[in-house]
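Enquirer: Let's see this in three dimensions:
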Amino acid sequence: MHRRRRTALAFSAAILAAAPLLTACGSDAHPGAAAVVGGQRITVGQLESRVNEVRTAQRAATKDDAQYEQAIAKTGSLTRDTLHSLVLDRVLDRAAKDAGVTVSRKDTQQMRAGLEQQAGGAKELETAWLQQYGVAPQRLDDSLRTEIQAQKLAAALGADMNTEAGKASFWKAMSEASKKLNVDLNPRYGTWDVEKSSRVDAKTPWLREVTAAAQQTA
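Expert: Sure thing, here's the model as predicted:
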């Protein structure tokens, strides 16, 4: 997720490079939707389902209630971060399509095999992705596909993600895709910065997540 530590993977690096600016506004024109991207809704129910997948996986991976509470505390913005990822994945899909980029199942399998070897096994990789990026085990292949898609997009653009110029080129393509998709967030989850293809928190304290409020009063 975009607030986690940097990795060598292109998309993780790209997300971390996106410093949000308040340039876009959400609306309440789509009741029941957490976001509308390219005219397609990401419903609140879909968002909550994804969040529940992560919480269930976190519960299964922890030994007791105290450890589970620590995991929740570390991912207090999980709902907003998950929505950010869901929207950004669609923006990336559009940018990749515009650049003629495709990702095969074999690409994903090869990346997963290599990462499993580095991590020490399939279970270890799933645990690492859950802890570092808030990705549930059943969504790991989707997450890896996104990483590959971003790498291929950067390559198609001739963008070296280790340079400022390369990052700028990558995010220009993402910004153009964001504009084409007309991303619209439910104000409950903030706004969408078209230029940076990034979700921005709303300046409304009463919309903070319960977990964040609990941390402040603990």
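
Enquirer: C-alpha from now on. contacts and neighbour counts both.
Expert: Noted.

Enquirer: How many residues are close by the nearest residue to N186 once chain neighbours are set aside?
Expert: Taking Cα to Cα, 6 or more residues apart in numbering as the measure, N186 lies nearest to A34, with 5.1 Å between them; neighbours along the chain are not counted. Per other Cα atoms under 10 Å, the neighbour tally for A34 reads 24.

Enquirer: you'd agree A34 is up against R41?
Expert: Yes. A34 is within contact range of R41, at 7.5 Å (criterion: Cα atoms under 8 Å).

Enquirer: elements contacting the host helix or strand of T127?
Expert: Element membership of T127, judged by DSSP states H and E, is helix 122-133. Taking 3 or more Cα pairs under 8 Å, 6 or more residues apart in numbering; DSSP states H and E as the contact definition, the neighbouring helices and strands of helix 122-133 are helix 44-61, helix 105-119.

Enquirer: List of residues touching the last one?
Expert: Helix 105-119 is touched from outside by 122, 124-125, 128, 141, 144-145, 148, with contacts defined as Cα atoms under 8 Å, 6 or more residues apart in numbering.

Enquirer: And this one, please, so the two structures can be compared:
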Amino acid sequence: MGLGGGFHSHSTSASESSGAIVNRSRLPRLAAVVAVVALGLVGCSSPTPGAAAVIGDTRIAETALTQQVQAVLKAQGKPLDTPDSALASQTLDRMVKSQLVSILAAQAGVEITQGEIDAQMIEYDAQAGSRSEVERIFLEQGIAPSQIAGIIVLNLQANELGMLLAPNGDPQMQGNAVVKAMTVLSDLLDTEVSPRYGTWDASTLQVGPAPDDLSAPQAE
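Expert: A predicted model of the protein is given here:
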């Protein structure tokens, strides 16, 4: 599905997720996931000092965003205080999507093992020819080497959710089902992004750009 960027491998298609076993008994429970989450969290989101984004009762701190952005800048060999509004928005976009998928996955009982993560990393290495090449490809997309495992988890979670939401669908249908669930959940939880980093569009699941003088996180 490739929600977080990087490779689109055979083992991470929505229909075949790195040996993950789909428990069909979870299907009825997953059907009510968005509604259950919404009942507990809807209305909790509000602008919070020091928050880059708020998803229901979950807060993504500006310091957390800054750390993620600085990890990329460091891997790119750039000064940690380099202004990069596009990177800040892109990174926050990924963090918000990861949180939405994590909420859905937790409610559905989807768990990703270290073995699955390792297997996917090995497949990436084989596809690219080396770990350094894998890291280079991800870094070109604004993802630091230390963040690759998180991207793998995000995609594996999305793949399992796709199989649960659309068990008889092809990978495209399963991907669409996950995006729809994320969109509904984001809207119900009143997801908000600090104007400093852009604006969150629940209909497209994207953080829009912010003015260059406002969006770059401050160096810690």
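
Enquirer: Do you know the score for how well these two fit?
Expert: These two chains, once laid on top of each other, score a TM-score of 0.69 by TM-score structural alignment, normalised by the length of the first structure; 180 aligned residues with a Cα RMSD of 3.3 Å.

Enquirer: rewinding a little: with R59 of the second structure as the reference, measure out to the aligned residue in the second structure for the residue nearest to N186 of the first structure.
Expert: Aligned by TM-score structural alignment, A34 of the first structure pairs with A52 of the second structure. Relative to R59 of the second structure, A52 of the second structure is positioned 8 Å away (Cα to Cα, to the nearest Å).

Enquirer: cool, and Y124 of the second structure?
Expert: The spacing between Y124 of the second structure and R59 of the second structure, counted by Cα to Cα, is 32 Å.

Enquirer: And T12 of the second structure, by the same measure?
Expert: Taking Cα to Cα as the criterion, T12 of the second structure is separated from R59 of the second structure by 29 Å.

Enquirer: okay, those two: which has more neighbours?
Expert: Set T12 of the second structure next to R59 and count neighbours by other Cα under 10 Å: T12 wins out with 24 against 19.

Enquirer: Among the helices and strands packed on helix 122-133 of the first structure, which comes closest to A177 of the first structure?
Expert: Smallest distance to A177 of the first structure across those (Cα to Cα): 21.9 Å, for helix 44-61.

Enquirer: Now do the SS call for the spatially most central residue of the first structure.
Expert: Residue closest to the average C-alpha location in the first structure (Cα atoms, centre = their mean): S85, at 2.3 Å. Applying DSSP: H, G, I helix; E, B strand; the rest coil to S85 of the first structure yields a three-state assignment of helix.

Enquirer: can you map out the helices along the first structure?
Expert: Defined through DSSP state H, the helices belonging to the first structure, from first to last, are 10-16, 44-61, 65-74, 78-98, 105-119, 122-133, 140-157, 164-181, 210-217.

Enquirer: Contacts only, for A105 of the second structure.
Expert: Contacts here follow Cα under 8 Å, 6+ apart; on that basis A105 of the second structure touches 111, 157-158, 161.

Enquirer: Good, wrapping up.
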